[in-house]
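K.L.:
give me the fold of what follows.
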Amino acid sequence: MKRWILILSLAVLAGCASEPADAPEPEEAPVEESTEETPAGDTPVEEEAPETDGSLTVGSSESVVEQLDVPWSMIRTDQGWLISERGGTIAVIDAEGNLDRQPVVLEEDVLEIGEGGLLGLALAEDFATSRQVYAYHTYGTPGDVRNRVVELTWDGEQFQETAVVLDDIPGAQFHNGGRLLLDGDALWVTTGDALVPDLAQDETSIAGKVLRVPLSGAGEPTDWIYSSGHRNPQGLTQVEDTLYASEHGASGHDEVNILEEGNNYGWPLIEADQERDGLETPWFEVGETSWAPSGIEADDRYVYMATLRGNRLVAIDRETKEVTPLVEDRGRIRDVWLGDGELYFITNNTDGRGNPSNEDDQLYRLTIE
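P.N.:
Down below sits the predicted model:
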């Protein structure tokens, strides 16, 4: 009997010793192609935005302009608005709300593919006299998708390419990034991982990065990498010295990050609250259900974020990170603009994933206090 017990004990010990000390982690789940798509059957909730019980009071939203065609980015001018439309036009809106859709003349045609097309816009600081605008757009062929940033000059009837700021940015059907933000003599540019996650960690590639591009053009594109480890950042805003960026997660876990130069924000090595030496966890993440965040704005109290799959415009408290829904009844929301106690936002219901009304897409105004 003692002999059988001894044999059994040795077998158990041998089995334990055969397991490696550091067992490999399970393989990562397949990367989704896009988190912008609203699940089948989901429809916007038809109800007024609530009035919060905190210090943020929200009014109802009212339409300013109708019949926008898959809008993506909005910028305010002294005379009204310029709104990019993904097919390659810019909607020029005057102070009375009149819409004039104008062509964009480029050396490389806009390639409208998947989520690609004419994306981010940024207004030159001297726009009133120079009439210059910066634009991010997809180009190339379905088999070789690229993105570029160009300077456009507006003559009142069309927008003409007058300079190339940056080209040959890796692109794909999804994950093109595309947000622009002017900062003095430099232009912030967000790029996606172009459906190749490892590019976000590749220091020789400008994909999956946030770039700070000098308008002088000095240096090489990889010199302009400000932060890395990004999957598909589509929102960017700056409050004093704090730079916020929103980006899509792989399956839920969309993020808002506070960007600092040289930091690596982890994709595809970590996400959500995972930790690893040398990698940054997000300032805010949405959890397991994707919101598909896009444009963001911020003031001294809140980060305001447009969501596509989430069908909401929300305010995130910068101290507590408490989320206040502001709009939930307009469908997919692509971009937001803040000024003078008002929020303006554009819907994105005509992009093939929403449930557009006959008036969509629209520019809305929302009063906040």
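K.L.:
drop to CA atoms for contacts and neighbour counts, all remaining ones
P.N.:
Noted.
K.L.:
need the strands for the stretch 1-150 of the chain, in chain order.
P.N.:
Per DSSP state E, counting those that start in this stretch, the stretch 1-150 of the chain carries strands over the ranges 58-65, 71-76, 80-85, 89-94, 99-105, 118-123, 132-141, 144-154.
K.L.:
distance of the closest residue to R179 other than its chain neighbours relative to N348?
P.N.:
Nearest residue to R179 in three dimensions, chain neighbours excluded: G120, at 4.7 Å (C-alpha to C-alpha, 6 or more residues apart in numbering). Distance, G120 to N348, using C-alpha to C-alpha, to the nearest Å: 14 Å.
K.L.:
before we move on, back to that, what sits against the residue nearest to R179?
P.N.:
By C-alpha atoms under 8 Å, 6 or more residues apart in numbering, the residues touching G120 are 72-73, 84, 135-137, 178-180.
K.L.:
same check on V92?
P.N.:
So V92 contacts 80-83, 99-102 (C-alpha under 8 Å, 6+ apart).
K.L.:
in a markdown table, list the residues you listed along with distance to N264 and neighbour count.
P.N.:
Below are those laid out as a markdown table (distance: C-alpha to C-alpha, whole Å; neighbours: other C-alpha atoms under 10 Å):
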| residue | distance to N264 | neighbour count |
| --- | --- | --- |
| G80 | 38 | 15 |
| W81 | 35 | 19 |
| L82 | 33 | 23 |
| I83 | 32 | 26 |
| L99 | 42 | 19 |
| D100 | 42 | 13 |
| R101 | 40 | 18 |
| Q102 | 39 | 17 |
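K.L.:
just name the closest of these to L10, please.
P.N.:
Nearest to L10 among the contacts of V92 is I83, at 73.6 Å by C-alpha to C-alpha.
K.L.:
D193: which of the contacts of G120 is nearest?
P.N.:
Closest to D193 out of the contacts of G120 is G178 (11.4 Å), distances taken as C-alpha to C-alpha.
K.L.:
do I have it right that that closest one meets T191?
P.N.:
Yes. Using C-alpha atoms under 8 Å, G178 is in contact with T191, at 6.0 Å.
K.L.:
list residues touching both of those two?
P.N.:
By C-alpha under 8 Å, 6+ apart, the residues touching both G178 and T191 are P233.
K.L.:
any idea how far stretch 27-39 is from the chain center?
P.N.:
Its chain's C-alpha centre and that of stretch 27-39 lie 15 Å apart, by C-alpha atoms, centre = their mean, to the nearest Å.
K.L.:
next, the second sequence, to be compared with the first:
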Amino acid sequence: MVLNARNGRGHAPAGRGRPRSTAAAAVAAFALVTASCSDGAGDAEPSVSTASPSASTTGSTGSGGTQVGPVKLTVAGTVATGLQVPWGLAFLPDKSALVAERDSAKLKRIAGGQVTEVGTVPGVDPSAEGGLLGIAVDPQYPTRPYVYAYYSSGSDNRIARLTYSNNSIGSPEVILQGIPMSPIHNGGRLRFGPDGYLYAGTGDGSDRPNSQNDDSLGGKILRITTDGEPAPGNPDNRLWYSKGHRNVQGIAFGGDQLYAAEFGQSTWDELNAIEPGANYGWPAAEGISELDGMVDPIAQWRPSDASPSGIAFAQGHIFMAGLRGGRLWAIPVANGKRTGEPIAFFTRQFGRLRTVEAAPDGSLWLTTSNTDGRGTPKPGDDRILRLTISR
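P.N.:
Alright, predicted model coming up:
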């Protein structure tokens, strides 16, 4: 893992980065990205850590939750087992949770240790990385009894609004379509921000120019109203909030600050602090590249150590689930900057890790992803673990 030494920050918003020959840097960057790293598949490149000396403190916890850094994570129990590729996870005001299964397109409710099916989202077309992906609960629920789902159809990725009442979902009302879709690079994470608007991370749809094309929804973080319109304050009244992303898999807020995790190609996976209108560099940049007018990540990892998916914010840390890395990273952050060294927990203990969410009781829920065709399922997989946080 390599970290940016400048307080974890690369560049300021677009146009204020350190000047550098963009053309030369782009050539160098593309020379590195010759093998594809998608959803943590394959061994494109051995992971060679060039981390700072603090890497000696980076490790996994044992079953008892041995302290390895400023926070301690302990597995307090198993919330659910027998799930099939759980992807999206969102909590309701009554503290129950909804879970989206990627390939089956089923939404399931978890309450009191019981898992029940609440419906199947029609029109979902699963693929290697597509299907029923992120979900989010309307912040005014149950006054507005809606949940929102990001899913792959046969032609594109879409965001739909579904009525959810009496433990059952209604037919989806598509509020946004035309997000580029392919078997890989679909993005898919949804989250409401503290401003009440819906944020969505998208992928480039395996077509790199989408990320820099202002008229494409691919390779972006979208910020929309609950009717699928551009949220007030978006750059140039567009649907997107930031661009230059390869495949955004995790988004989370620490206060008003938005963070996003994304898959790199074969060299660096990224954690970014998101600023409105900023350009995060793909496909010219992968990881810390110091390209003029582009924003560097606040932390980066070799894909074999991460292949990041969902992220959550709690107790001053971004917690980041790793697929190929098979570990949960805790990254201390404040106000869009990294404030300390990332620490890895549970390395290789539970297999591929897909989603992490902060629960209403202050714990974290962590899902495995061993039934996704790229893992090795164990009895009971896929499962949701409950983690407690202490210092």
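K.L.:
tell me who's in contact with R148 of structure 1.
P.N.:
When contacts are counted by C-alpha under 8 Å, 6+ apart, R148 of structure 1 touches 136-139, 164-169.
K.L.:
can you lay out those as a markdown table showing distance to G235 of structure 1 and neighbour count?
P.N.:
Formatted as a markdown table, these follow (distance: C-alpha to C-alpha, whole Å; neighbours: other C-alpha under 10 Å):
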| residue | distance to G235 of structure 1 | neighbour count |
| --- | --- | --- |
| Y136 | 13 | 31 |
| H137 | 16 | 29 |
| T138 | 17 | 32 |
| Y139 | 21 | 25 |
| V164 | 22 | 15 |
| V165 | 20 | 18 |
| L166 | 19 | 18 |
| D167 | 20 | 16 |
| D168 | 21 | 15 |
| I169 | 18 | 23 |
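K.L.:
okay, those residues in CSV with distance to A40 of structure 1 next?
P.N.:
CSV is the format used below for these (distance: C-alpha to C-alpha, whole Å):
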residue, distance to A40 of structure 1
Y136, 30
H137, 29
T138, 27
Y139, 30
V164, 40
V165, 39
L166, 38
D167, 36
D168, 35
I169, 32
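K.L.:
strands of the stretch 251-391 of structure 2, residue ranges please.
P.N.:
For the stretch 251-391 of structure 2, the strands defined by DSSP E, counting those that start in this stretch cover 257-262, 269-274, 299-301, 308-314, 317-322, 328-334, 337-338, 343-345, 353-358, 364-368, 384-390.
K.L.:
these: which one's closest to K243 of structure 2?
P.N.:
Across these, closest to K243 of structure 2 is strand 269-274 (C-alpha to C-alpha), at 9.8 Å.
K.L.:
that closest one aligns to what range in structure 1?
P.N.:
Per the alignment by TM-score structural alignment, strand 269-274 of structure 2 matches residues 254-259 in structure 1.
K.L.:
in that stretch, which residues are buried?
P.N.:
254-259 (16 or more other C-alpha atoms under 10 Å).
K.L.:
name the nearest of these relative to D126 of structure 1.
P.N.:
Nearest to D126 of structure 1 among the buried residues of stretch 254-259 of structure 1: L259, at 26.9 Å, using C-alpha to C-alpha.
K.L.:
how close does that closest one get to E151 of structure 1?
P.N.:
L259 of structure 1 is 25 Å from E151 of structure 1, by C-alpha to C-alpha.
K.L.:
before we move on, the earlier item: tell me which of the contacts of R148 of structure 1 is nearest to R353 of structure 1?
P.N.:
Distance to R353 of structure 1 across the contacts of R148 of structure 1 (C-alpha to C-alpha) is lowest for T138, with 19.7 Å.
K.L.:
residues in contact with Q249 of structure 2?
P.N.:
Q249 of structure 2 makes contacts with 187-189, 201-202, 260-263, 308-310, as judged by C-alpha under 8 Å, 6+ apart.
K.L.:
one more time with 10 Å
P.N.:
Contacts for Q249 of structure 2 (C-alpha atoms under 10 Å, 6 or more residues apart in numbering) come out as 39, 133-134, 185-190, 200-203, 260-263, 307-311, 321, 354-355.
K.L.:
which strand or helix spans the corresponding residue of structure 1 for it?
P.N.:
Aligned by TM-score structural alignment, Q249 of structure 2 pairs with Q234 of structure 1. Using DSSP states H and E, Q234 of structure 1 sits in strand 233-239.
K.L.:
report the buried residues of stretch 85-104 of structure 1.
P.N.:
Within stretch 85-104 of structure 1, the residues scored as buried using 16+ other C-alpha under 10 Å are 85-93, 99, 101-102, 104.
K.L.:
need the max-distance pair from these.
P.N.:
Using C-alpha to C-alpha, the buried residues of stretch 85-104 of structure 1 span at most 17.5 Å, a distance reached by G87 and I93.
K.L.:
shouldn't L118 of structure 1 be in contact with G87?
P.N.:
Yes. If you go by C-alpha atoms under 10 Å, L118 of structure 1 and G87 touch, sitting 6.3 Å apart.
K.L.:
joint contacts of those two?
P.N.:
Residues touching both L118 of structure 1 and G87 (C-alpha under 10 Å, 6+ apart) are 70-71, 110-112, 137.
K.L.:
just the buried subset of those, written out for PyMOL, thanks.
P.N.:
Listed next is the PyMOL selection for buried residues among the shared contacts of L118 and G87 of structure 1, using 16+ other C-alpha under 10 Å:
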select buried, resi 70+71+110+111+112+137
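K.L.:
list just the nearest of the shared contacts of L118 and G87 of structure 1 to D340 of structure 1.
P.N.:
For these, the nearest to D340 of structure 1 is P71 (23.1 Å; C-alpha to C-alpha).
K.L.:
which residue comes closest to that closest one once chain neighbours are left out?
P.N.:
Using C-alpha to C-alpha, 6+ apart and skipping the chain neighbours, the partner closest in space to P71 of structure 1 is E85 (4.2 Å).
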